[in-house]
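Colleague: 3D model of this:
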Amino acid sequence: MSDQLAPTEPALTGGGASTPPGGRGGLRAFLSDVNRRRTWYADALTTLIAIILAFLVGAVLMIISDPAVISQYAYLFTAPELPLGASWEKVSGAYSALVAGSIGGLRPLAETTAQAAPLICAGLGVALAFRAGLFNIGAQGQAVVGAIVAAWVGFSITGIWYLALLLAIIGGFLAGALWGGIAGFLKARFGAHEVIVTIMLNYIASGLLAWLLTTTAFQRPGRTDPISPIIDWFATMPRIEGTRLHLGFFLAVLAAVGMWWLLDRSTLGFSIRAVGANPHAAATAGISVARTTVLTMMIAGGLGGLAGAQAALAPGAGGTAVPLSAGLVGTVGFDAITVALLGRSKPGGVVFAGLLFGALKAGGLSMQSVAQTPLTLTVVLQALIVLFVAAPALVRTVAPFITLLLRPAGRRGAPA
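Modeller: Model (predicted):
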């Protein structure tokens, strides 16, 4: 790849045949590095403020939706400590329960990683497609077919501990890659819009799962309801005893490292970024846009299939995998879109976003049971975070006020 870029370097630096170290080329590289660091800092700050804003709006929603708290506001001007105290007790209690249920110990942390693992994998698939200029709405269908194949391998190959899990994971990845490759091929060969194709493939995958669960190959013997046989214990993800921290989370992190290497250290990754930046210019430079599109969607689909395999093979509360059913995958493919957006299509950002959303899912149950706050508030928080991330102008407008609130009380009067 460096050989391809070498002939263009003199033109970029404005010099002749070469530019001496520390000259204009060195200054240009230094300024470029500074700009990249500033962009990273600005993105991180925008994301942080977006999260703070989402939690502030969530606090307001908690207050106005609780009749007991709202009733205290009748005394706002006569005894303001009553409504303010009730509001603080409601919000602090809910968010304390959220934190305790997500990171307040080994078990909550393990639950957070278990919830985050499939989100990270599917989010990486959506993010990779974004980097190629493609909108992969099909992570849900890719996760479903990945779960189908992984579960089938899991309850078909029994008693072979060194083979069952490996084949189930590979089968899930390949199934998702095939499902994503269909959309990529139709896009590259016939110009079909990947959004429409992947949405339709989501419906097909759901229908395929519903039908398979009525067949003898997937229906549990002695049962008439749509539920699969129990997955063999050897095919489930190994976990730390007594927790839900399992192999799937480490596979998700490994997938993020692999995506980073693919995008930043491989020729295919260069092609993906080039096609995503300008497909016409990439084609003029000799890059096969069609080939890159198909390969990108196959890898993205494979990551979605890996998310489905994790849903099928991850140990449940009792230590065994949850049987394959219509709702096993949940909405992981659709949640992956918000994870990719919050992570700004960067592998590290996707891991952070997946962990954040995993923490919201894990802590939401604790918040519901301890603070009597509806579990759906966590879904609202996720939506608000993405909403604010998608509106950077709004975030920049309110950023000074957030900074003022976070500044120590003794320094709030000091100039910024």
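Colleague: going forward, measure contacts and count neighbours with C-alpha atoms only.
Modeller: Noted.
Colleague: Please compute how far stretch 231-249 lies from its chain's middle.
Modeller: 21 Å (C-alpha atoms, centre = their mean, to the nearest Å).
Colleague: What residues of that stretch count as buried?
Modeller: By 16 or more other C-alpha atoms under 10 Å, the buried positions in stretch 231-249 come out as 231-239, 243-249.
Colleague: next one: stretch 203-212
Modeller: For stretch 203-212, a neighbour-count test (16+ other C-alpha under 10 Å) marks 205-206, 209, 212 as buried.
Colleague: can you count the residues close to the closest residue to residue 373 other than its chain neighbours?
Modeller: In this structure, residue 373 finds its nearest non-sequential neighbour in residue 367, 5.9 Å apart by C-alpha to C-alpha, 6 or more residues apart in numbering. If you count neighbours by other C-alpha atoms under 10 Å, residue 367 ends up with 26.
Colleague: helix, strand or coil for residue 367?
Modeller: State at residue 367, reduced to three classes by DSSP: H, G, I helix; E, B strand; the rest coil: helix.
Colleague: by contact count, what packs against the top helix by length along the chain?
Modeller: Looking across the chain with DSSP state H, the single longest helix is helix 24-64. Secondary-structure packing of helix 24-64 (3 or more C-alpha pairs under 8 Å, 6 or more residues apart in numbering; DSSP states H and E): helix 9-13, helix 67-72, helix 81-103, helix 376-389, helix 392-406.
Colleague: Tell me the gap between it and the middle of its chain.
Modeller: Distance, centroid of helix 24-64 to centroid of chain: 18 Å (C-alpha atoms, centre = their mean).
Colleague: How about stretch 364-373?
Modeller: Using C-alpha atoms, centre = their mean, the offset of stretch 364-373 from its chain centre is 24 Å.
Colleague: And for stretch 347-361?
Modeller: On the basis of C-alpha atoms, centre = their mean, stretch 347-361 sits 6 Å off its chain's mean C-alpha point.
Colleague: and if you look at stretch 185-203?
Modeller: Relative to its chain's centre, stretch 185-203 lies at 22 Å (C-alpha atoms, centre = their mean).
Colleague: want to put them side by side, so please do this one too:
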Amino acid sequence: MSDKTPQDPLEQAESPSPVPAPATEQPPAEAPDGADSVLRKIFTGSGMVSVLAVLLALIIGGLLIASTDQRVEATAGYLFARPADFFGAVWSAATRSYVALFQGSVFNPRGSGLAGQIAPLMETLTIATPLITAGLGVALAFRAGLFNIGAQGQIIIAGILASWVGFALHLPLGLHLLLVLVAGVVGGAIWGGIVGLLKARTGAHEVIVTIMFNYIALYLVRYLLDTPAFQRPGETTPISPILDATAVYPQIFGSQYRLHLGFLLAIAATVFVWWLLNRSTIGFEFRAVGANPKASLTAGINVSRATVLVMAIAGGLAGLSGVAQVAGTEKVLTDGVAATYGFDAITVALLGRSSPWGTFAAGVLFGAFRAGAVQMQIQTGTPIDIVLVVQSLIVLFIAAPPLVRAVFGLNPRKKKPATAGTSRKAASTGGAA
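Modeller: Sure thing, here's the model as predicted:
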């Protein structure tokens, strides 16, 4: 009998052979189109980059605020003699403005009672409501590989239909509001679904089509507001009649705040989009089409149907923003019903990395910027435009993740190349992908 024990099969596989077999190389994956690859990296990058992009934008915004402060200009004259005065003035100018921004958007300790102290937060949530729902529409489309910049037009069409149902029909409470909501969502869904249909049937690029649809919706609402069907009697300005009381969103916490039912619907829409993308079959198809349309088609997924459906749902989500405008805050239809919510929704989805809850948080953040800008200007004299500068800087840094990582010293980890030994070990253990 031999004293040698049998060698383990795995050890035999790992032991060097007289003629080492070359490691099998996997064929390189087919690279996506250049534009799609860039957009996908921008929209689906690390969440930490988003947070740092906001922080970096606030820092630069603070420096811009300080550059226009009179005390900073005065201390800059003797910077080298007393540098502490200069840097103290810079810190004071930036922090005073941001504290005023916080007090105007989240909590004002000088308010009368708790109701007055949380009034800024209620206003922030009110402004954030259309940003959230429109941002969800943009984010959902991108998860399916589509760049929906038509939220502006979808909001307008939804506002047209919802307002007409609100002031032209006189129905009981509950039923009237439900029809207003349905009309707005269906209007936005149709406006977005047409884009998806053109994309699926003719190959028309959704960016070009949505841009044109935005202009069509804008000029359509301007035309309708000059017609007897939409113009308020006795008015020469383009404004519709006031919506019936039965067609208006109720205030959640009473008439002292503008926060209305639309915010709860925005939360419900966020949950719906999360469920759709992560728990439903159609959501899996959306994500598969967004990752690789050709592979999805080979796997049996109806890419054309997914394109039409995702654009229709995205339009319906943006339609919620139109309903929130006419039935929640404005109570009337004007040609400025969409304001800039449709375009800001792109930034919100960008900052939220196209995830439902990330988009929700980004919408609240941008709502806080808008709500607090007025208070910041009143208290410190800082121009409101500085908020637009900060928002623009956020977009810039979100679109350039390597720049943000370089500023904060966050170098991405590089994958170690596979060695021949590890390849043979993977092969022996059946670890093929």
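Colleague: returning to that earlier point: export the helices and strands packed on helix 24-64 of structure 1 to a markdown table and tack on distance to residue 163 of structure 1 and mean neighbour count?
Modeller: Compiled in a markdown table, these are given as follows (distance: least, C-alpha to C-alpha, whole Å; neighbours: other C-alpha atoms under 10 Å):
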| stretch | distance to residue 163 of structure 1 | mean neighbour count |
| --- | --- | --- |
| helix 9-13 | 50 | 13 |
| helix 67-72 | 56 | 15 |
| helix 81-103 | 33 | 19 |
| helix 376-389 | 38 | 19 |
| helix 392-406 | 48 | 13 |
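Colleague: out of the ones you listed, which comes closest to residue 175 of structure 1?
Modeller: helix 376-389 (28.9 Å; C-alpha to C-alpha).
Colleague: Have a look at how far, on average, that closest one is from structure 2.
Modeller: Helix 376-389 of structure 1 differs from its equivalent in structure 2 by a mean of 1.4 Å after superposition (mean C-alpha distance after the TM-score superposition for structure 1).
Colleague: Please tell me which residues of structure 2 that helix aligns onto.
Modeller: Aligned using TM-score structural alignment, helix 376-389 of structure 1 spans residues 385-398 in structure 2.
Colleague: May I see the helices and strands packed on helix 24-64 of structure 1 arranged in TSV, with distance to residue 140 of structure 1 as well?
Modeller: Formatted as TSV, these follow (distance: least, C-alpha to C-alpha, whole Å):
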stretch	distance to residue 140 of structure 1
helix 9-13	42
helix 67-72	38
helix 81-103	25
helix 376-389	17
helix 392-406	28
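Colleague: wait, which of those is closest to residue 310 of structure 1?
Modeller: helix 81-103 (19.8 Å).
Colleague: from the middle of its chain, how far away would the closest one be?
Modeller: 27 Å.
Colleague: following that helix, which helix or strand shows up next?
Modeller: helix 106-131 (DSSP states H and E).
Colleague: What is that next one packed up against?
Modeller: For helix 106-131 of structure 1, the packing partners by 3+ C-alpha pairs under 8 Å, 6+ apart come out as helix 81-103, helix 139-156, helix 247-265, helix 267-277, helix 289-313, helix 332-342, helix 347-371.
Colleague: Can you redo these as a markdown table, where the extra columns are distance to residue 393 of structure 1?
Modeller: As requested, those are exported to a markdown table (distance: least, C-alpha to C-alpha, whole Å):
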| stretch | distance to residue 393 of structure 1 |
| --- | --- |
| helix 81-103 | 27 |
| helix 139-156 | 29 |
| helix 247-265 | 29 |
| helix 267-277 | 23 |
| helix 289-313 | 30 |
| helix 332-342 | 16 |
| helix 347-371 | 20 |
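Colleague: Residue 128 of structure 1 is nearest to which of those helices?
Modeller: Here helix 289-313 is closest among those (C-alpha to C-alpha), at 6.1 Å.
Colleague: Find me the equivalent region of that closest one in structure 2.
Modeller: Taking TM-score structural alignment, helix 289-313 of structure 1 hits residues 303-327 over in structure 2.
Colleague: how about residue 100 of structure 1, what's its partner in structure 2?
Modeller: In structure 2, residue 100 of structure 1 lands on residue 103 (TM-score structural alignment).
Colleague: To clarify, my last question referred to residue 75 of structure 1.
Modeller: In structure 2, residue 75 of structure 1 lands on residue 78 (TM-score structural alignment).
Colleague: Also residue 224 of structure 1?
Modeller: That one, residue 224 of structure 1, aligns with residue 236 by TM-score structural alignment.
Colleague: Mind checking what secondary structure its match has?
Modeller: Under three-state DSSP, residue 236 of structure 2 falls in the coil class.
Colleague: need the contact list for it.
Modeller: Going by C-alpha atoms under 8 Å, 6 or more residues apart in numbering, residue 236 of structure 2 touches no other residue.
Colleague: With residue 122 of structure 2 instead?
Modeller: 257-259.
Colleague: ok, and what's touching stretch 376-391 of structure 1?
Modeller: 46-47, 50-51, 53-55, 58, 338, 341-342, 357, 360-361, 364, 394-395.
Colleague: cutoff 6 Å now
Modeller: 47, 50-51, 54, 342, 360 (C-alpha atoms under 6 Å, 6 or more residues apart in numbering).
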